[in-house]
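>>> Predicted model and sequence below, questions to follow.
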Amino acid sequence: MADFEGMWRDLAPIGRSASTGGYVRQPWHAAELELRAWFREAAAARGLTVEEDPFGNLAAWLPGHERGTEAVLTGSHLDSVLDGGAYDGPLGVVSAFAALDLLRERGVAPTRRLGVAAFVEEEGSRFGRACLGSRLAVGAATWDAARELTDREGVRLGDVVQGPGDAGDDGDGAGDGTGSGLLDGVATYVELHVEQGRGLIDLDAPVGVHDGIWPHGRYRYDIAGRADHAGTTRMEDRADPMLTFAMTALAANKQARVRGQRATFGRLDVRPGGTNAVPSQVTAWLDARAESDAELAALVADIERQATERAGRDGTTVTVTAESVSGEVAFDPALRDRLAARLGGVPVLPTQAGHDAGILQEAGIATAMLFVRNPSGVSHSPYERAETADCLAGVVALADALTGLVT
C-alpha cells in the first residue's frame, strides 16, 4: 500500500493555500492542469493507455482488451470547490490507481476492460454546472450550450477547452448531446469518495456503500432594485434588493429546516458594490437538496414564493433561473447489494452530495459508490479529513469490488 501514500504525498501540495490550508483546483487553471499531468504520469508508470475526450475527461486503460469492449471503470475527479478539502475527488482517483496496483499484486487477470477515470469540472466551481464533464461525456449536456458557459471573469468554456470542433459535424455526436465516445463499452462504474457527512462516524465504520443521491439543483436569483445614496435616501424611499435577498436567505433556511431538507445561499454578487450606495442589483445562487423530486420542487417553490412576496413590499423584482437540476438517483440495486455483501456487509447509506456516478447511472451505466469515513464530518472545507488507515481500507474495498467485477 506504499503506492497510495506516495501518490498522496505528491498531490498534497498542489493547489493548497498557505493561509487557509484549503485547496483551489479549478478546471484548466494551473493547479488542476498539474493534477492532470500527474494523472498521465501515474498512468504511464503503470503501462496504462490514456484517452482524453474533447471536453477534457481522462480515462487510463489497462492493456489487453480492445476499445469499445465491455468495460469496468473506476475513478472520480481532480477539481475542487473554492478553498475546498484535499480528499473530495482526488481520493477516488488515487485509490483507483492503488487498487489496480493491488490487483496486480494479487495476480488478478481481468477478463473485462478496466480503467481509471478523472472527470472534469465535477464541482462546477468555475463554469457553474456541476458534473459538467460527465454530463458532456454521456450526452446529458450538449457542447453547443456548454461552450457558452462563462466563469466569474467572463471567460467562455469554449475558449479554454477545444470541444469537438464544429458541433454536430465531427462524426461522433459530441456536439449534439450523444456523448464523447470516451465511455463506449463501459457497463459498470464504481466511484470511491470521502464521506461528506457523519454517517460512518455514527456507525463506527471505515467504509460504506451509497445507495442513491438526493435530487438537487442550483438556482440563480436576480433581484433588481434602484441604486441610491446611502446617506441622503430615506429608508422608506428605497427599493433595496439587498433587503429582498436577506429575507430570501432567511426564508430558505427556515423552509429547509422545517422540512428536514437542505437550502444554502453560498454565493452573492452585489452591484455596483459601493459601501456608501444602495445597490441596484443583487444576484445570489441557491443550492437546494431534498430527499425526493417532489420535496425539492416544493422547497424551491416556497422559497421563490416568499422572495416574490417580499420583493412586492420592497419595490424590487425577482427573477429565478434554474441553472442546473439533477433528479433523484438510485444506484443499481443489484450492484449495490453485490458490493455490500462482498465487502462483508458494510453500511449502506444515501448521500445528499452530487457525483459523476449519478450522471453515469442516469445514462444507463450500472453504478455503485464506496465511501471512506471522514472523522471531521466536514466537507467542501479545509477541515475535511480522512485517516490513512481508513483510506487504505478503502483501497482494499475498491480492489475487492473490482476483482468481483472483472473476473
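Yep, it's here.
>>> going forward, measure contacts and count neighbours with C-alpha atoms only.
Noted.
>>> For Ala386, the count of nearby residues, please.
Ala386 has 20 neighbours, counted by other C-alpha atoms under 10 Å.
>>> what about the closest residue to it other than its chain neighbours, how many residues close to it?
Distance criterion C-alpha to C-alpha, 6 or more residues apart in numbering; nearest residue to Ala386, sequence neighbours excluded, is Asn374 at 4.9 Å. Look at Asn374: counted by other C-alpha under 10 Å, it has 26 neighbours.
>>> try it against this one:
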Amino acid sequence: MNNLQARIEEHIETLSKFTATPGQGTTRLTYSNEDKKAREYLKEKMKEYGLNVQEDGLGNIFGKLDGTLPDAPSVLIGSHFDSVPNGGSYDGPAGVVAGLEVAALFAENNLKPKYPLEVIALVEEEGSRFGGGLMGSRGITGLLSEDEFKNLTDHDGISTVEAMTKIGLDPTLPIKRDPKTMKAFLELHIEQGPILEDKNIPIGVVETIVGLTQFEITVEGQAGHAGTTPMDRRSDALVTAANMIARFPSLATEEGEGTVVTTGKLHVFPNGANVIPKKTVFTVDIRSGKEEHIQNVIKKLNRLIASYSKDGIHISAIQQLYMKPKKMNQEIVSLLKQTSNELDIDYFPINSGAGHDAMVLADVTDVGMIFIPSKDGLSHCPEEWSDSRDIAKAVDILFQTAKKLTEVEKK
C-alpha cells in the first residue's frame, strides 16, 4: 500500500467514527455534534496541507491554495460530508478526501497554481435533516435564498440558525458566492450502483446527471378511537397515504426510460397503536434522465392528490427541490478521459442516476465528475464500501486534471 492509499484509508476511517449510530452505519446529520467533529478534522487537515480555511453562512468549508494571478477564479474540488441515517462511510466523504489528497499532492510536488485551488466540503447534500437536499450547493449558487435557508426547520422544529449556532457556526456570514470566483468544479463520488463493478472498470466519467424533484405530502384526516369508530365513519390519514404510495410504482413504469418514484420517509401522528392517524407526512422523490418524464409524473401526482382529497381528508404538497437533468461540461469530460488515458487507467462513460452537488454548480461554472465502483452496487447503508485503490486512481486523475485547470507552476 502506498502513502496516498494509506492516507485515504486513514481519512475515511477517521470520518466514519463521527456517527450518531456506532456499529450501525454512519449517521452524520448537518449541524449535529458529529458534523462538528467531522468539520474540525477536515479543517485541521486542510491547514496541515497548507490551505487557508474559511466557512460561509451555511457552514460549507473552503480550503484555499492561493494562485499567482490576482483575483483569479478558483478550481474547486470536493463533495459533501453529511450522511443519510444509518448510511455508509464513502458517500460524500470519498470526494472530500479526494480533494484533500489533491491538495496534498500539490504541496508534496511543490506546485504553485496560477488559478487558486479550493478544496470544498459541502453541507446537507442528502437533505436528511432539513429536507430537499443539495442545500450547500444551492445556497452557494443562489437557488436557496438566505430567507428560505433561515426558515428551514428539522422535524423537531429546530431551525438551521439555531442548529448552526449550537455548534459554533456563524449564520450571519454570506451564503451566495459570486460565480466569477469559480473557474471549474471537480467532484469524485462513489457510483452507488453496479455498473463499474460489473464491468471491472475503476473509473466512470460522468456525462449526464439525472433530473430530480422532491415533494413533502401532508395528509390530514380525523383522529379517533381504534376500537369504537366504525370503518365507514373514519377519515384515516395513514390509509389514504398508503393507498397513494401504492400507486407510485405505476406512475414511474408508465413513463419508462429509467423513471423512478420513491417514498423514503413517512411520519404518522399521533403515532399511537390504538389511535386512528390524524395526520401523515411523507416524501416523494421523482427522478428521470428526461425532464418531460419528471413533469408528467408531477401532473399525475397532482391528479392523484385531487382524487384522494375528499371524505374528510385534506392533502397538501410542498415541492422542496427541483433540478433539471444536467450535462457535464464537455471540455472537462474530454480532459478527464484524456487524463485517464495518459495515466493508463481504464474508464467508462456513465450517467448518474443520483443527484449530486455537481448538478447544481453546473449552472454557474464548468463541472466535471468521476465515479469509482461501489461493492455490490450498494449505498446508503452500512455495507457501503469502495476500494481505496480505486479512490487513489481517481485522485491521480483529479490531480493531473487540476494541474491543467489551475495552470500550475513550479515554486
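Here it is on my side, so go on. Values in this document were obtained by computation on a predicted structure and should not be read as measured data.
>>> helix or strand for the residue nearest to Ala386 of structure 1, which one?
Per DSSP states H and E: Asn374 of structure 1 is located in neither a helix nor a strand.
>>> Test my guess that it contacts Gly199.
No - the criterion here is C-alpha atoms under 8 Å, and Asn374 of structure 1 misses it with Gly199 at 9.2 Å.
>>> Spell out which residues sit in contact with the residue nearest to Val364 of structure 2 when sequence neighbours are not counted, please.
Ranked by C-alpha to C-alpha, 6+ apart and with sequence neighbours excluded, the top spatial neighbour of Val364 of structure 2 is Pro179, at 5.8 Å. Going by C-alpha atoms under 8 Å, 6 or more residues apart in numbering, Pro179 of structure 2 touches 141, 364-365.
>>> In contact with the equivalent of Glu323 of structure 1 over in structure 2, which residues?
Here Glu323 of structure 1 is matched to Gln320 in structure 2, going by TM-score structural alignment. For Gln320 of structure 2, the contacting residues are 131-132, 213-216, by C-alpha under 8 Å, 6+ apart.
>>> got the contact list for the residue lying closest to Gln320 of structure 2 once chain neighbours are set aside?
Once flanking residues are discounted, Gln320 of structure 2 sits nearest to Gly132: 4.9 Å by C-alpha to C-alpha, 6+ apart. Contact analysis of Gly132 of structure 2 by C-alpha under 8 Å, 6+ apart lists 126, 214, 320-321.
>>> how about a cut-off of 7 Å?
Counting by C-alpha atoms under 7 Å, 6 or more residues apart in numbering, Gly132 of structure 2 makes contact with 214, 320-321.
>>> which position in structure 1 aligns with it?
Match for Gly132 of structure 2 (TM-score structural alignment): Arg129.
>>> now swap in Val297 of structure 2 and tell me
Match for Val297 of structure 2 (TM-score structural alignment): Leu299.
>>> For burial, what's the neighbour tally of that match?
22.
>>> secondary structure class for Val102 of structure 2?
helix (DSSP: H, G, I helix; E, B strand; the rest coil).
>>> what ranges do the strands span in the stretch 51-200 of structure 2?
Along the stretch 51-200 of structure 2, counting by DSSP state E, counting those that start in this stretch, strands occupy 52-55, 61-65, 74-80, 111-113, 117-122, 182-190.
>>> which residues of the stretch 151-300 of structure 1 fall in helices?
Here the stretch 151-300 of structure 1 has its helices, by DSSP state H, counting those that start in this stretch, at 199-203, 241-259, 293-314.
>>> Can you tell me the closest non-neighbouring residue to the residue nearest the centre of structure 2?
Residue closest to the average C-alpha location in structure 2 (C-alpha atoms, centre = their mean): Glu125, at 3.2 Å. Distance criterion C-alpha to C-alpha, 6+ apart; nearest residue to Glu125 of structure 2, sequence neighbours excluded, is Leu134 at 3.9 Å.
>>> could you check the distance from that neighbour over to His314 of structure 2?
In this view, Leu134 of structure 2 and His314 of structure 2 are 30 Å apart by C-alpha to C-alpha, to the nearest Å.
>>> Repeat that for Ile286 of structure 2.
22 Å.
>>> Kindly report the same for Leu304 of structure 2.
When Leu304 of structure 2 is compared with His314 of structure 2 (using C-alpha to C-alpha), they lie 13 Å apart.
>>> So which of these two has more stuff around it?
Using other C-alpha under 10 Å, the more surrounded residue of Leu304 of structure 2 and His314 is His314, with 18 against 14.
>>> Pretty sure that one sits against Ile217.
No - His314 of structure 2 is beyond contact range of Ile217, at 10.6 Å (criterion: C-alpha atoms under 7 Å).
>>> Count the residues that sit near the closest residue to Ala99 of structure 1 other than its chain neighbours.
Of all residues not flanking Ala99 of structure 1 in the chain, Ala399 sits nearest, at 4.7 Å (C-alpha to C-alpha, 6+ apart). Neighbours of Ala399 of structure 1 under the rule other C-alpha under 10 Å: 22.
>>> For Ala399 of structure 1, list the residues it contacts.
99-100, 102-103.
>>> among the residues you listed, who's most crowded?
In terms of neighbour count, Ala99 stands highest of the contacts of Ala399 of structure 1 at 28 neighbours, by other C-alpha under 10 Å.
>>> Test my guess that it contacts Val395.
Yes - contact criterion C-alpha under 7 Å: Ala99 of structure 1 and Val395 qualify, at 5.4 Å.
>>> Mind telling me what Pro249 of structure 2 corresponds to in structure 1?
Pro249 of structure 2 maps onto Asn253 in structure 1, by TM-score structural alignment.
>>> what about the closest residue to its match other than its chain neighbours, distance to Gly179 of structure 1?
Of all residues not flanking Asn253 of structure 1 in the chain, Ala263 sits nearest, at 6.1 Å (C-alpha to C-alpha, 6+ apart). Noted for Ala263 of structure 1: a distance of 31 Å to Gly179 of structure 1, by C-alpha to C-alpha.
>>> what do you get for Asp269 of structure 1?
Distance, Asp269 of structure 1 to Gly179 of structure 1, using C-alpha to C-alpha: 34 Å.
>>> the more surrounded of the two?
Set Asp269 of structure 1 next to Gly179 and count neighbours by other C-alpha under 10 Å: Gly179 wins out with 23 against 12.
>>> Surely that one and Arg135 touch.
No - the criterion here is C-alpha under 7 Å, and Gly179 of structure 1 misses it with Arg135 at 8.1 Å.
>>> tally of neighbours for Asn3 of structure 2?
Burial of Asn3 of structure 2 is recorded as 9 neighbouring residues (other C-alpha under 10 Å).
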